[in-house]
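Chemist: Let's see this in three dimensions:
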Amino acid sequence: MENLLPLLIENLVLIVAGFVAGIINTVAGSGSVLTLSALSFQSVPTGLANGTNRVGVLLQTLAGYRSLRSSSVGVRSLWWLILPTTLGAILGAELAIYLGKVNEIWLNRSIGFTMLLMLFLVLQNPQRWLKESDKPLEIRGIKKIMLVLLFVLVGAYGGFVQAGVGVIMLVLLVAFGGYDMKTANAIKLLLTFILNIPAFILFVYEKQIVWQAAFVLAISQVVGTWVAVRFVTTHPKANYWVRLLLIFILLVAIVHFLGIGTWLVQQF
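Modeler: All right, here's what the predicted structure looks like:
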């Protein structure tokens, strides 16, 4: 019984983290911060945690996309975003495996400043985040070229470390691409699923996955995704609440990754 209790606690932590991450990843992003923290609680090394997290991300993004997709967000219509994102993901995953345990201070600061930029974009023109549209959006010219280049970088970031990539995608698709929130969420889930396929294969090949923990996280993340999809598709003010959640997540991420919380504790 004494040996069983720690195992139950560890799995309970994974289940709760996975469920909440599934909700956050579907309606906004950055839920991987929770799942990676839960794996860290079990003393899983950073490299293994990075790979283990990909199993749940794959399953939950596929489940979420299948529930939110429409005729305007199919694979054929988005090939121009899928290809650069996938290319970037392969490069990013290779780099993550090569480095093993990354320089966490450098990585955290980079994520923090990225989230600060994303917060600035989210706070601009609030009405853009609240609009709804059933019409497919056609992106052309320089905006399309810029999005292609940006999503090579986004894919590389997502292949390297999953945490926060959904937030970055969602902000770029709405603030820069001009998509409405629901469509952007569906595209975000599709691209996150696709960019994680090559990353997942590489992590499996390099034996960088703790399978027992991965399956527990995956199941709970899918359940969280179903709850989130129901909210997004039925709640009349879903876009409003998703934007507020996104701002909250960005603020928490900025405080955490830039070390502001640690600095404040040291001061007082």
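Chemist: drop to CA atoms for contacts and neighbour counts, all remaining ones
Modeler: Will do.
Chemist: Show me the helices in the stretch 51-200 of the chain, by range?
Modeler: Secondary structure of the stretch 51-200 of the chain (DSSP state H, counting those that start in this stretch): helices at 79-99, 104-123, 127-130, 141-160, 165-171, 181-205.
Chemist: tell me the contacts of the residue nearest the centre of the chain?
Modeler: The centre of the chain sits closest to Gly166, judged by C-alpha atoms, centre = their mean, with a distance of 3.3 Å. By C-alpha atoms under 8 Å, 6 or more residues apart in numbering, the contact list for Gly166 reads 25, 28-30, 188-189, 192.
Chemist: Distance-wise, check it relative to Leu191.
Modeler: Counting by C-alpha to C-alpha, to the nearest Å, the gap from Gly166 to Leu191 is 9 Å.
Chemist: circling back: state the distance from the residue nearest to the centre of the chain to Leu8.
Modeler: 30 Å.
Chemist: and the nearest residue to Pro45 once chain neighbours are set aside, how many neighbours?
Modeler: Spatial nearest neighbour of Pro45, excluding adjacent residues (C-alpha to C-alpha, 6 or more residues apart in numbering): Lys101 at 7.7 Å. For Lys101, the neighbour count with other C-alpha atoms under 10 Å is 13.
Chemist: And the contacts of stretch 41-59?
Modeler: 10, 18, 32, 35-36, 39-40, 96-97, 100-102, 161-162, 192-193, 196-197, 199-200, 203-204, 208-211, 213-215, 217-219, 221-222.
Chemist: In ChimeraX, select just the buried ones from those residues.
Modeler: Filtering these down to the buried ones (16 or more other C-alpha atoms under 10 Å) takes a single ChimeraX command:
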select :18,32,35,36,39,96,97,102,161,162,192,193,196,197,199,200,203,204,208,209,210,213,214,215,217,218,219,221,222
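Chemist: rewinding a little: show me the residues around the residue nearest to Pro45 that make contact.
Modeler: For Lys101, the contacting residues are 45-47, by C-alpha under 8 Å, 6+ apart.
Chemist: go on, Ala186?
Modeler: Per C-alpha under 8 Å, 6+ apart, neighbours of Ala186: 64-65, 68-69, 73.
Chemist: Neighbour-wise, give me the winner out of those.
Modeler: Gly64 (28 neighbours).
Chemist: I'd like the distance between that residue and Val73.
Modeler: From Gly64 to Val73 the distance is 13 Å (C-alpha to C-alpha).
Chemist: I'd like the structure of this one too, to check against the first:
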Amino acid sequence: MTFFEVVAILLAGVAAGTINTVVGSGTLITFPTLLAFGVPPVTANVSNTIGLVPGSISGAIAYRRELRGQRSRVRRLAVASLVGGTAGAVLLLVLPEGAFEAIVPALILLGLVLVVLQPRISAWVARRHEAAGGTPHHGTWWVWPGVMATGVYGGYFGAAQGVLLMAVLGTGIDEALQRLNAVKNVLAAIVNAVAGLIFVVVAEVDWWVVLLIGVGSVLGGQLGGLVGRRLPPLGLRIAIVLVGTVALAAFLLG
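Modeler: The predicted model follows:
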């Protein structure tokens, strides 16, 4: 690996860690970078997933203030992410290449629509909860299976996982967007960690790539915390839509 490749992959890890903490879709930077340097697609995907685990943890730590008072919610949804991430990693190993990616554009598009409509949907959900005697702490019934389905997707590939998670959480839980973004970072970390653990055992891993992306993503996670926590709800929503649109275009044009 040349010095240029080392620097490029390291910087891609920083960018991915930052974007993942603020929105999600950092894989759209690291994965193409690895392919450009000749890393085989499956190895690139596997190594990228493992490398982004420290960055996901770093991002969750950066948002620790927004996580206060959400322990029971995080613990409940963490089980969904654990199950989904495990299933997604297994799918990557057993399905033909490209089989699952066929539905990725549709998933991203659905996530973008939900994010755009999130204020209206959340207001409707809040009215229903209030009429029923209060807003459930864990949100509507479909939040748990929605988080699990997002975990399946994240365990398989991961690009725009954050967009989909924010769509599910934002429309199903009556909570401030920044606090939900903090939950998103924890859930994404769990998906990456469980998938990464499976990949370490049964898949081919490029450990130099893991090291470089890991170091970069840790720095990016802290940087993303500084940036993301200062964005107003509208700014965060716009960022989610912009990154999600780029992700959708990348899949359709790629």
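Chemist: Now distance to Arg54 of structure 1 too, for the helices of the stretch 51-200 of structure 1, in CSV please.
Modeler: Shown next, in CSV, are the helices of the stretch 51-200 of structure 1 (distance: least, C-alpha to C-alpha, whole Å):
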stretch, distance to Arg54 of structure 1
helix 79-99, 11
helix 104-123, 19
helix 127-130, 29
helix 141-160, 10
helix 165-171, 13
helix 181-205, 6
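Chemist: Go through those and pick out the most buried.
Modeler: helix 165-171 (a mean of 26; mean count of other C-alpha atoms under 10 Å).
Chemist: what's the average distance of that helix to structure 2?
Modeler: For helix 165-171 of structure 1, the mean deviation from structure 2 after alignment is 1.0 Å (mean C-alpha distance after the TM-score superposition for structure 1).
Chemist: which part of structure 2 lines up with that helix?
Modeler: Using TM-score structural alignment, helix 165-171 of structure 1 lines up with residues 161-167 of structure 2.
Chemist: any idea how far Ser217 of structure 2 is from the alignment partner in structure 2 of Ala184 of structure 1?
Modeler: In structure 2, Ala184 of structure 1 lines up with Leu180, judged by TM-score structural alignment. The gap separating Leu180 of structure 2 from Ser217 of structure 2 is 21 Å, by C-alpha to C-alpha.
Chemist: I figured Ala93 of structure 1 hits Leu202, correct?
Modeler: Yes. Between Ala93 of structure 1 and Leu202 a contact is recorded at 7.2 Å, counting by C-alpha atoms under 8 Å.
Chemist: Find residues that contact each of these two.
Modeler: Common contacts of Ala93 of structure 1 and Leu202 (C-alpha under 8 Å, 6+ apart): none found.
Chemist: Mind checking what secondary structure the nearest residue to Gly261 of structure 1 once chain neighbours are set aside has?
Modeler: Closest residue to Gly261 of structure 1 apart from its sequence neighbours, by C-alpha to C-alpha, 6+ apart: Val255 at 5.7 Å. Per DSSP: H, G, I helix; E, B strand; the rest coil, the local secondary structure of Val255 of structure 1 is helix.
Chemist: What's the match for Val255 of structure 1 in structure 2?
Modeler: Checking with TM-score structural alignment, Val255 of structure 1 has Ala249 as its match.
Chemist: Its match and Pro105 of structure 2: what is the separation?
Modeler: In this view, Ala249 of structure 2 and Pro105 of structure 2 are 8 Å apart by C-alpha to C-alpha.
Chemist: now do Asn48 of structure 2
Modeler: 20 Å.
Chemist: With Arg237 of structure 2 instead?
Modeler: Arg237 of structure 2 is 19 Å from Pro105 of structure 2, by C-alpha to C-alpha.
Chemist: you'd agree Val209 of structure 2 is up against Ile9?
Modeler: Yes. Val209 of structure 2 lies in contact with Ile9 (C-alpha under 8 Å); the separation is 7.4 Å.
Chemist: what about Thr234 of structure 1, how many neighbours?
Modeler: When counting by other C-alpha under 10 Å, one arrives at 9 neighbours for Thr234 of structure 1.
Chemist: Phe31 of structure 2 maps to what in structure 1?
Modeler: Match for Phe31 of structure 2 (TM-score structural alignment): Leu36.
Chemist: Next, the contact list for that match, please.
Modeler: Leu36 of structure 1 neighbours (C-alpha under 8 Å, 6+ apart): 49-50, 53.
Chemist: ok, Leu92 of structure 2 to Ile9 of structure 2 distance?
Modeler: Going from Leu92 of structure 2 to Ile9 of structure 2 by C-alpha to C-alpha gives 23 Å.
Chemist: ok, now Val83 of structure 2?
Modeler: From Val83 of structure 2 to Ile9 of structure 2 the distance is 30 Å (C-alpha to C-alpha).
Chemist: Can you tell me the element Leu35 of structure 2 falls in?
Modeler: Here Leu35 of structure 2 sits within helix 27-36, counting by DSSP states H and E.
Chemist: now swap in Ala44 of structure 2 and tell me
Modeler: Secondary structure from DSSP H and E places Ala44 of structure 2 in helix 41-62.
Chemist: Could I get the buried residue list for that helix?
Modeler: Within helix 41-62 of structure 2, the residues scored as buried using 16+ other C-alpha under 10 Å are 42-62.
Chemist: Tell me the residues of structure 1 aligned with that helix.
Modeler: So helix 41-62 of structure 2 sits over residues 46-67 in structure 1, by TM-score structural alignment.
Chemist: The matching stretch vs structure 2 - mean distance after superposition?
Modeler: Using mean C-alpha distance after the TM-score superposition for structure 1, the mean distance for stretch 46-67 of structure 1 is 1.4 Å.
Chemist: can you give me how far that stretch is from the chain middle?
Modeler: Relative to its chain's centre, stretch 46-67 of structure 1 lies at 9 Å (C-alpha atoms, centre = their mean, to the nearest Å).
Chemist: what's the answer for stretch 258-268 of structure 1, then?
Modeler: The answer for stretch 258-268 of structure 1 is 26 Å, by C-alpha atoms, centre = their mean.
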